[in-house]
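> fold the stuff below for me.
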Amino acid sequence: MRDRVPVVVQTRGVRSTPARVLWVGAEAVITCGVVLLLLVVHQLWWTNQQARAQATQQVRALEREWEGSPPAPSVEESPPVEGTPAPVESVASPEAEAEAEPAATPSSRRPPLSSAYAILRIPRIGLTAPVARGVGKRSVLDRGYVGQYPDTAAPGRPGNFALAGHRNTHGEPFRYINRLRPGDRIRVQTREREYEYVVDQVLAQTAPRDTGVIQPVPRSLVKPSYGYSAPGSYLTLTTCTPEFSSAYRLVVWAKLVR
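Model (predicted):
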């Protein structure tokens, strides 16, 4: 009787079903983590780079334009009536999608919507940013611009020159306005001239629907101890707070000095 020779069959290692599930799950988690990391980099870094580049380019374009042409004659506007409500439902959130459309006005009196017409400079926080009409997200704020609330006063005029800007992402021009203190200088340059305001009050937190802060005579409806009771020439800066949230609004008020 012949001796049987054992046959050895080599097979590729096959993972058991539980091990295979764990491996696939691990790959999915890693993939999701990479995608989330890329999204965070895009929001926190790339949008800032893009918006700051656009804003800087616009500031330079305005400066070149003003240097090469004589000042346009200013148009006198009637001061706003005290207590007249601004036609907005809330203090703008830079995260809001809706475009706030102003009432129709002759093009000779105001620049077109979303067109930068002034430059805001705040030396204390190293800010230089273009100012455009409107507080629309895509057309103004996401470009790194500072937006003027519709139907608020023009720079240097009686009433309330009220502005909004991103606190985080898309250039985040207002990220550090919480560092402003009474006495800090804010300059607003237009084709006609440069105006200077001095910071007077800071409201660290209020509700998004506190529209009193952007009225012609600004006063908080939520915290009435903050604000004013007499007409004047005011500048209001608003942004979201705390950082990376739109739960509340941070407000800075300044008064015209020249």
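> contacts and neighbour counts: CA atoms only from here.
OK.
> what residues of the longest strand belonging to the chain count as buried?
If you go by DSSP state E, the chain has its longest strand at strand 194-206. Buried residues in strand 194-206, counting neighbours by 16 or more other Cα atoms under 10 Å, are found at 195, 196, 197, 198, 199, 200, 201, 202, 203, 205, 206.
> can you redo those as TSV with distance to residue 149?
As requested, those are exported to TSV (distance: Cα to Cα, whole Å):
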residue	distance to residue 149
195	18
196	19
197	18
198	20
199	19
200	20
201	19
202	19
203	18
205	19
206	18
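> just those residues now: which is nearest residue 242?
Nearest to residue 242 among the buried residues of strand 194-206 is residue 205, at 8.5 Å by Cα to Cα.
> show me the contacts for the spatially closest residue to the closest one that is not a sequence neighbour.
Counting by Cα to Cα, 6 or more residues apart in numbering, residue 250 is the residue found nearest to residue 205 once chain neighbours are left out, at 5.0 Å. Contacts for residue 250 were tallied using Cα atoms under 8 Å, 6 or more residues apart in numbering; they are 178, 202, 203, 204, 205, 206, 238, 239, 240, 241.
> any chance of the residues you listed in TSV, with distance to residue 188 too?
Converted to TSV, the contacts of residue 250 look like this (distance: Cα to Cα, whole Å):
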residue	distance to residue 188
178	19
202	19
203	21
204	23
205	25
206	25
238	16
239	18
240	22
241	24
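> and the gap between the closest residue to residue 247 other than its chain neighbours and residue 44?
Of all residues not flanking residue 247 in the chain, residue 241 sits nearest, at 6.6 Å (Cα to Cα, 6+ apart). Applying Cα to Cα, to the nearest Å, the value for residue 241 to residue 44 is 16 Å.
> which of these two has more residues huddled nearby?
Remark: of residue 241 and residue 44, residue 241 carries more neighbours, 23 against 16, as counted by other Cα atoms under 10 Å.
> now do the helices in this protein.
In the chain, helices defined by DSSP state H lie at 17-41, 47-67, listed in chain order.
> got the angle for the longest one vs helix 47-67?
Pointing back at helix 17-41 there. Interaxial angle, helix 17-41 versus helix 47-67 (axes from the mean of the first three to the mean of the last three Cα atoms, to 10 degrees): 20 degrees.
> pull out the buried positions in helix 17-41.
Of the residues in helix 17-41, none is buried (16+ other Cα under 10 Å).
> before we move on, what about stretch 215-222?
For stretch 215-222, burial by neighbour count (16+ other Cα under 10 Å) applies to 215, 216, 217, 218, 219, 220, 221.
> another for comparison:
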Amino acid sequence: MVGLVGELALTAGLVMLLLAAWELHGKQIEVDRGQEQLATGLDEQWSQTAGPDAEPLPGSAHSRMYIPSLDLDWVVVHGVTQEDIRHAPGHYPDSAEPGQVGNYAIAAHRSPGMFWDVDLLEEGDAIVLEDRENFHTYEVIGNEVVTPDRVDVVGPDPFDPGNDEPERALVTLTTCYPKLSNEKRLIVYAELSDTRPKDQGMPESIAHMAPDTENQEG
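Alright, predicted model coming up:
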């Protein structure tokens, strides 16, 4: 009887380990698949002649973001609901556009393949946003941990919450803190340092991350 109980306990432990592994790494597989579909849709969208401006649909591809120091890049979607950000970081709908004065605020899960390692970002590290026409390079200027009710961090000027006429162009990344918990929020701030038209090629900081680089080298 004791042996049977021990075997059951061991089996239960192995099941829990497998579930934990799937929770961490299985989700990354889902993210990778979702990102492939979003990237295809974004490329098709940008290849078309620009038409009248329209409000993006929730969950639709919005921009690309590159973090070269972490060797990570994503298609960013419009919207920050749980459904919107299943497979991608999400752009807060009322925040600025890439390169604009104001705050381009982005939320993502603290999971592998997403914002798992954004705590490793240091001051001066690059975050690059790509829109239809330009690459916008931002440099990390700091981070902080806040409570979930601190909505001012995604406002027009997170350093001056009462200011409705910001003068700086910022990117703000938001995710859960600590890992595997939603008790608090980790916030990373970056400020615009350069805008480069696409006809001048990719910025040097992300040239190695070009979508076709691996195919060309292979």
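> and the longest strand of the first structure, what does it pack against?
Strand 194-206 of the first structure is packed against strand 185-189, strand 233-241, strand 248-256, with contacts defined by 3 or more Cα pairs under 8 Å, 6 or more residues apart in numbering; DSSP states H and E.
> give me the contact list for the first one.
Under the criterion Cα under 8 Å, 6+ apart, residues 118-124, 155, 194-199, 254 lie in contact with strand 185-189 of the first structure.
> residues contacting the aligned residue in the second structure for the residue nearest to residue 247 of the first structure?
Applying TM-score structural alignment, one finds that residue 241 of the first structure aligns to residue 177 in the second structure. Residue 177 of the second structure sits next to 110, 145, 183, 184, 185, 186 when contact means Cα under 8 Å, 6+ apart.
> tally of neighbours for the equivalent of residue 64 of the second structure over in the first structure?
Superposed on the first structure with TM-score structural alignment, residue 64 of the second structure falls opposite residue 119. Residue 119 of the first structure: 23 surrounding residues under other Cα under 10 Å.
> is residue 119 of the first structure in contact with residue 190, as I believe?
Yes - using Cα atoms under 8 Å, residue 119 of the first structure is in contact with residue 190, at 6.7 Å.
> quick one: residues contacting residue 133 of the first structure.
Taking Cα under 8 Å, 6+ apart, we find residue 133 of the first structure in contact with 111, 112, 113, 114, 115, 116, 140, 147, 148, 149, 150.
> which residues touch whichever residue in the first structure pairs up with residue 24 of the second structure?
Superposed on the first structure with TM-score structural alignment, residue 24 of the second structure falls opposite residue 44. Contacts for residue 44 of the first structure (Cα under 8 Å, 6+ apart) come out as 168, 169.
> make TSV out of the helices and strands packed on strand 194-206 of the first structure and add distance to residue 36 of the first structure.
Shown next, in TSV, are these (distance: least, Cα to Cα, whole Å):
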stretch	distance to residue 36 of the first structure
strand 185-189	38
strand 233-241	24
strand 248-256	26
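> please work out which of these is packed deepest.
Compared across those, strand 233-241 shows the largest average neighbour count, a mean of 26 (mean count of other Cα atoms under 10 Å).
> next, the angle strand 194-206 makes with it.
Using the same axes, to 10 degrees: strand 233-241 of the first structure against strand 194-206 is 40 degrees.
> what's the mean distance for strand 233-241 of the first structure versus the second structure?
Compared with the second structure after fitting, strand 233-241 of the first structure deviates on average by 1.1 Å (mean Cα distance after the TM-score superposition for the first structure).
> okay, angle between that strand and strand 248-256 too, please.
Using the same axes, to 10 degrees: strand 233-241 of the first structure against strand 248-256 is 160 degrees.
> centre of the chain to strand 233-241 of the first structure, how far?
Centre-to-centre, strand 233-241 of the first structure and its host chain are 11 Å apart (Cα atoms, centre = their mean, to the nearest Å).
> next: stretch 31-44 of the first structure.
22 Å.
> and if you look at stretch 101-114 of the second structure?
With Cα atoms, centre = their mean, you get 4 Å for stretch 101-114 of the second structure.
> cool, stretch 169-187 of the first structure as well?
Here stretch 169-187 of the first structure shows a centroid-to-chain-centroid distance of 11 Å under the convention Cα atoms, centre = their mean.
> may I see the buried residues of that stretch?
169-175, 177-178, 180, 184-187.
> just these: which are in strands?
185, 186, 187.
> now, among those, which is nearest to residue 211 of the first structure?
Of all these, residue 211 of the first structure sits closest to residue 186, with 22.6 Å by Cα to Cα.
> residue 6 of the second structure maps to what in the first structure?
Using TM-score structural alignment, the partner of residue 6 of the second structure in the first structure is residue 26.
> contacts only, for its match.
Contacts of residue 26 of the first structure (Cα under 8 Å, 6+ apart): none.
> the residue positioned nearest the centre of the second structure: what's it in contact with?
The residue lying closest to the centre of the second structure (Cα atoms, centre = their mean) is residue 89, at 3.8 Å. Neighbour list for residue 89 of the second structure: 74, 75, 76, 77, 80, 106, 107, 108, 109, 114 [criterion: Cα under 8 Å, 6+ apart].
> and the second one, what's its match in the first structure?
Yep, that's residue 75 of the second structure we're talking about. Under the alignment (TM-score structural alignment), residue 75 of the second structure maps onto residue 130 of the first structure.
> and the gap between that match and residue 238 of the first structure?
Taking Cα to Cα, one finds residue 130 of the first structure at 16 Å from residue 238 of the first structure.
> next up, the contacts around whichever residue in the second structure pairs up with residue 201 of the first structure.
Residue correspondence to the second structure (TM-score structural alignment): residue 201 of the first structure is matched to residue 142. By Cα under 8 Å, 6+ apart, the contact set of residue 142 of the second structure is 122, 123, 188, 189, 190.
> how do those residues look in the first structure, which are kept?
Compared against the first structure with both residues aligned by TM-score structural alignment, their matches' Cα atoms under 8 Å, these retain 122, 123, 188, 189, 190.
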